[in-house]
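1. Following is a predicted model, sequence given first.
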Amino acid sequence: MKMERLVLVVLLLVLGCGLAHSRILTKCELINLIRNQAQQEQKIGNITIAKMVCHAEKLTGFDTSTLEEMTVGQKTWKLYGIFQFSNHMTCKEPGNHRRTTCDNLCSDFLDDDVEDDIACAIKIIKSILLTGKTPDDLLELIKEDKYFPQDCKDVTPDYLICEI
């Protein structure tokens, strides 16, 4: 009986610690967080925000700890966090010292602090808008319907309406 209780307590502690570092946002929470950060970093439009929110909802269900693997051609991608950032373009894995778009460790995108995730997403979007160029690695992912859900392609600002 004591052993069973000890096992149960340890299991609850382990699960509790794992859950403490991630969370599932609501759609309204994510909209408000993106809007707040977008105002600080030069505004991005409502259509872009709507697409960001749709992308997060369809790919991760707003779960900040989502980690996926996808194989495209010969390359295996690891996709991190609420926006599914790529280890090939956006973030670094331990031991990798090459420059990436946002220069964060990939594990930074798996915690409950989504401010760095939003900042990185805005940085990518602004870079594409300013240069008119989409990075090659991102172009590979765009071809994958799983990564860019068709439901989000024609999303409008109405998508940003929150039901309370």
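-> Looks like it came in fine. In this text, all values refer to a predicted model and were calculated from it rather than measured experimentally.
2. From now on I want contacts and neighbour counts done on CA atoms only, so please keep to that.
-> Will do.
3. Next, count neighbours for the closest residue to Ile82 other than its chain neighbours.
-> With C-alpha to C-alpha, 6 or more residues apart in numbering as the measure, Thr64 is the residue that lies nearest to Ile82, at 4.6 Å, once sequence neighbours are left out. Using other C-alpha atoms under 10 Å, Thr64 has 25 neighbouring residues.
4. want to compare, so here's the second one:
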Amino acid sequence: MFGVSMRALVVFALGVLGFSLAEGRVVTKCELRQRLFQVIATLPQSAQQSGLKADDIVAKIVCHAEQGSNFTTSLITQVAAEKGQHGAVASTEPPHARNRRHSNQGQSSGENDGVWAMYGLFQLSSPQFCSSGENATPNICQTSCSNFIDDDITDDISCVLKILTDLLENGFRSEHWNELKKMIKVMFQEKCRAVQAKEYFAACQ
């Protein structure tokens, strides 16, 4: 009897452990701040000329990650697409109303008609910024969406940096102007627009 109970306990423990590992990890605000500061210096000179300060840019990006994914690396959010004059655009419904799940296969689901998927820490969308395997264009960051839902946030940060660099260097002349503009509007959303780095990162001092 004891042996059966122990086996059941072990199976249960392994199941919980396996689920936990599949859930990815939660990045801390301070860790993300530090990682972003390491790369933000590589932004073009035009960023400084535009009056944007590095700490303010970082604060808004980190705030976006907090609002969008609650700092969860493996989050996939499915959103209904709205049809506009330029085609489908991501739904503007609040994050808590969206259909969310965590990847447990290391691969995300594809997009159905009228549905988009947003991936990982920064909730980057497919096929705009990554490929889910069904549609590889425009795939601005030239990567698989599965790279946005693992524990390594290097790909996620590189994609965000690419978005910022493209906009700052090329503006409306960018090949992907519409996609980049929409992403920046989401990233610098109203809840994050007035965030001040000093107060927002007070616990990181």
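-> Done, it's in. Predicted model only: the values in this text are computed from it and were never measured.
5. one step back: give the equivalent position in the second structure for the residue nearest to Ile82 of the first structure.
-> Aligned counterpart of Thr64 of the first structure in the second structure: Thr73 (TM-score structural alignment).
6. and its match, what does it touch?
-> By C-alpha atoms under 8 Å, 6 or more residues apart in numbering, the contact list for Thr73 of the second structure reads 24-27, 120-121, 148-151, 153.
7. Need the residues you listed in TSV (columns: distance to Ala59 of the second structure, secondary structure and neighbour count).
-> Compiled in TSV, the contacts of Thr73 of the second structure are given as follows (distance: C-alpha to C-alpha, whole Å; DSSP: H, G, I helix; E, B strand; the rest coil; neighbours: other C-alpha atoms under 10 Å):
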residue	distance to Ala59 of the second structure	secondary structure	neighbour count
Gly24	23	coil	21
Arg25	21	coil	18
Val26	18	strand	15
Val27	15	coil	17
Gly120	18	coil	30
Leu121	15	coil	31
Phe148	21	helix	31
Ile149	22	coil	31
Asp150	23	coil	23
Asp151	21	coil	19
Ile153	17	coil	18
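8. In the first structure, which of those residues still touch?
-> Retained contacts for those in the first structure, judged by both residues aligned by TM-score structural alignment, their matches' C-alpha atoms under 8 Å, are 24-27, 120-121, 148-151, 153.
9. any chance you could map the strands in the first structure?
-> 67-72, 75-80, 85-86, 91-92, 104-105 (DSSP state E).
10. Where does the fourth one end up in the second structure?
-> Mapped onto the second structure using TM-score structural alignment, strand 91-92 of the first structure spans residues 130-131.
11. which residues does the closest residue to Ala47 of the second structure other than its chain neighbours contact?
-> Residue nearest to Ala47 of the second structure in three dimensions, not counting chain neighbours: Leu168, with 6.4 Å by C-alpha to C-alpha, 6+ apart. Counting by C-alpha under 8 Å, 6+ apart, Leu168 of the second structure makes contact with 44, 46-47.
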